[in-house]
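Participant: give me a model of this one.
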Amino acid sequence: MTPSVTIVIPTYNRARVLPQAIEAALGQSHPETTVLVVDDGSTDETGDVIARYAAHPRFSGVRLAANVGTAQAKNVGIALSDAEAITFHDSDDVPHRDKVMRQARVIGNETIGAHPCLNWRLSGREPETPIQVGAVLTHHELILPDGERVEIRRTLSLVDDFFPNLQMAAGVPGDWTHVNSGLFHRSVFDRLGGFSDCIEEDREFRNRLIMAGEVLWVIPEILLTKIESPDGLTMQGETDYDSPRRIADRKRVWDAVARWFATREVEAVPMDLSMVRIRSCTNPALVDRAALAQLAMRPERVA
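Facilitator: Reported below is the predicted structural model:
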């Protein structure tokens, strides 16, 4: 059975590039795909872009009353989605037309089992039993601001925070973008919670999946183009890879890995949306009505 999918696009002041991401998401070949844009309190023309797609039957756009950050915007998407699987595209991502279909067919494949040649008990599973894939990742390409094209195919570096000794000659270090391409089965959020409120949220969530023994499947093909813009988080001085803020968040991520090595315990990250309020929503029939009502009724946050 191929699951239904929500493509969540968190965005903040990216009205210039957002239409391309929405068009690519709406153009996915998987027929049971809806697109949910979470406008994280933008002050540019993002609202006008959302309004442009308001009549589309597979599109919903929510506007938050205040900026809460990418991680919380993703958590809003999780809370509002009623689909069986969820993926997160940046506002400058251009997925291959069949990306979501390819991923959804793996998530929905009920014939995948734990082959006895692997040590499945280490991840809490018995050999020759069915496996529910928790996340399906893909290779992708990265277009840098100077026009350089980088292919991200280094599946091994999924475990760079666990075994950095395996990453020699890997080129660009890290693999945060692998998980950014992922399609996640709804159940992983039920078990492990949402995204941690930091700018290394993808990396932290990837590590939590690995530590909890979730099954990660990688499609070894480039199914997504990521376009790095000068105004993106990874390019801005306050949030780039060498910024004090990101270095501090990275330390938190590494500390969690160290605790896991010592205890083998994984803590879920509850989605605390108590400070989040939705100001408006187009096509509310496409989202979880109870979650929408709860987030919309909260008093507006005062900065």
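
Participant: contacts and neighbour counts: CA atoms only from here.
Facilitator: Fine.

Participant: so how many other residues sit close to Arg52?
Facilitator: Arg52 is flanked by 11 other residues according to other C-alpha atoms under 10 Å.

Participant: residues touching it, list them.
Facilitator: Listed by C-alpha atoms under 8 Å, 6 or more residues apart in numbering, Arg52 has no contact partners.

Participant: ranges for the helices of the stretch 1-150 of the chain?
Facilitator: Along the stretch 1-150 of the chain, counting by DSSP state H, counting those that start in this stretch, helices occupy 18-26, 46-52, 70-80, 99-107.

Participant: nearest to Cys198, of those helices?
Facilitator: The closest of these to Cys198 is helix 70-80. By C-alpha to C-alpha, the value is 6.5 Å.

Participant: roughly how far does the closest residue to Asp93 other than its chain neighbours sit from Arg289?
Facilitator: Sequence neighbours aside, Lys226 is the residue nearest to Asp93 in space, at 4.7 Å (criterion: C-alpha to C-alpha, 6 or more residues apart in numbering). Here Lys226 is placed at a distance of 32 Å from Arg289 (C-alpha to C-alpha, to the nearest Å).

Participant: another for comparison:
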Amino acid sequence: MENPLVTIVIPAYNYQSFLPETLNSVLAQKYQNFELIVVDDGSTDKTKDVVAEFLAKDPRIKYFYQSNAGLSAARNLGIKNALGEYIQFLDADDLLSDLKLSLQVEEMETDAHIDISYTIARYFVDGNKEKLYKSINLNQDEWMPKLNGSGYEVLEMLVKQNIMPVNSALIRASSLKKVGFFDMFLKSLEDWDFWISCAFRNFYFSFLPVEEAFALIRVHKISMSQNRKKMSEYEVIVRKRIKNLIKNCSFINPGQKKMLGKSNSRHNKVILSGLIKESKPSLKECFSLIKNAGISQFLASYLKAMNDSRKSKS
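Facilitator: Presented below is the predicted three-dimensional model:
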């Protein structure tokens, strides 16, 4: 029996310097039954030429171009053209360990209940791949929860925070179709929003505790994850969505809904008050935050920000 096809989707925007190493990390996989889709999101550098060199040598590589529409739109175009039974997302500056696909496919072929398998992640500073860290903050603090399940257990963790970088996951394509696509409105935290959508469809998440299977994330000055203010602004938007998803969720009981709602509101208050305190938003920006968070959440967060400011001055 032939191994199932895996589709690797790589969105690329002006990352010609990183792309060859990323493509080579895919080609070096022990698992070789894959198609590799590169979506060029309107790059103005030599991304197309870089891909063309690889494409000429390997027919498994496919190239798609779109006018610049953002990371989510590029991933969505990859999803639309994917033929694999499993989907692996990989950003154009990140890498995969050589055993990642083979070990995850083996796990998911063994257990049909798994919708999403995910692995550990390791971070490295651009230019020094030999020294690996367990956190994007470049320390050895483990941050990823190791979940095996679905329902309230997964929702409880995802309401607190994201549980993995996007390239940690291998997703069953038949499951992914139930979710659809990444939200193109979100210019940050779109992966967290996507996992939340999966969890509220009662997907089964499975952490693969194997050291040889891991995602590698490059930390550099232009990486999107370094823009903290932007991430906080989008977190407010995602948390408003979470509030509505909790309200309409059919597979958790009223008590669980209440606890998730309180957790979401508490985390939102911290993020929103921090934004207000640090950025001192204009009247126009305040109206935008009210629109995204709701008036009651904004007022509670505003009062917390003012109180925190007074305490810091005393």
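
Participant: about what we covered before: for the residue nearest to Asp93 of the first structure, pull up the helix or strand it's in.
Facilitator: strand 216-227 (DSSP states H and E).

Participant: for the helix or strand that that strand is followed by, packing partners?
Facilitator: As assigned by DSSP H and E, the chain's next helix or strand after strand 216-227 of the first structure is helix 244-263. Helix 244-263 of the first structure sits against helix 201-211, with contacts defined as 3 or more C-alpha pairs under 8 Å, 6 or more residues apart in numbering; DSSP states H and E.

Participant: what does the residue nearest to Asp93 of the first structure align to in the second structure?
Facilitator: Mapped onto the second structure by TM-score structural alignment, Lys226 of the first structure lines up with Ile217.

Participant: quick one: that match and Phe124 touch, right?
Facilitator: Yes - counting by C-alpha atoms under 8 Å, Ile217 of the second structure sits close enough to Phe124 to count as a contact (6.4 Å).

Participant: the two: which is more packed in?
Facilitator: Ile217 (28 against 21).

Participant: pull the contacting residues for the closest residue to Trp176 of the first structure other than its chain neighbours.
Facilitator: Distances taken as C-alpha to C-alpha, 6+ apart put Arg203 closest to Trp176 of the first structure, at 5.3 Å, once the chain neighbours are dropped. Listed by C-alpha under 8 Å, 6+ apart, the contact partners of Arg203 of the first structure are 175-176, 179, 253.

Participant: about what we covered before: how close does the residue nearest to Asp93 of the first structure sit to His96 of the first structure?
Facilitator: Counting by C-alpha to C-alpha, the gap from Lys226 of the first structure to His96 of the first structure is 11 Å.

Participant: give the residues shared as contacts by these two.
Facilitator: With C-alpha under 8 Å, 6+ apart, Lys226 of the first structure and His96 have no common neighbours.

Participant: for the residue at minimal distance from the centre of the second structure, which non-adjacent residue is spatially closest?
Facilitator: For the second structure, the residue nearest the mean C-alpha position is Asp191 (2.7 Å; C-alpha atoms, centre = their mean). Distance criterion C-alpha to C-alpha, 6+ apart; nearest residue to Asp191 of the second structure, sequence neighbours excluded, is Val166 at 6.0 Å.

Participant: try Glu142 of the second structure
Facilitator: Lys134 (5.7 Å).

Participant: so what's the residue in the first structure that that neighbour lines up against up against?
Facilitator: Correspondence of Lys134 of the second structure to the first structure, assessed by TM-score structural alignment: Glu151. Listed by C-alpha under 8 Å, 6+ apart, the contact set of Glu151 of the first structure reads 139-142, 222.

Participant: tally of neighbours for Ala83 of the first structure?
Facilitator: Around Ala83 of the first structure there are 20 residues (other C-alpha under 10 Å).

Participant: thinking again about what came up before, to which residue of the second structure is the residue nearest to Trp176 of the first structure aligned?
Facilitator: With TM-score structural alignment as the criterion, Arg203 of the first structure matches Trp192.

Participant: how far away is its match from Lys221 of the second structure?
Facilitator: Using C-alpha to C-alpha, Trp192 of the second structure is found at 22 Å from Lys221 of the second structure.

Participant: let me see the contact set for the equivalent of Ala71 of the first structure over in the second structure.
Facilitator: Superposed on the second structure with TM-score structural alignment, Ala71 of the first structure falls opposite Ser72. The neighbours of Ser72 of the second structure, taking C-alpha under 8 Å, 6+ apart as the test, are 182-184, 186-187, 190.

Participant: tell me the one of the residues you listed nearest Leu158 of the second structure?
Facilitator: Once C-alpha to C-alpha is applied, the member of these that ends up nearest Leu158 of the second structure is Glu190, at 13.1 Å.
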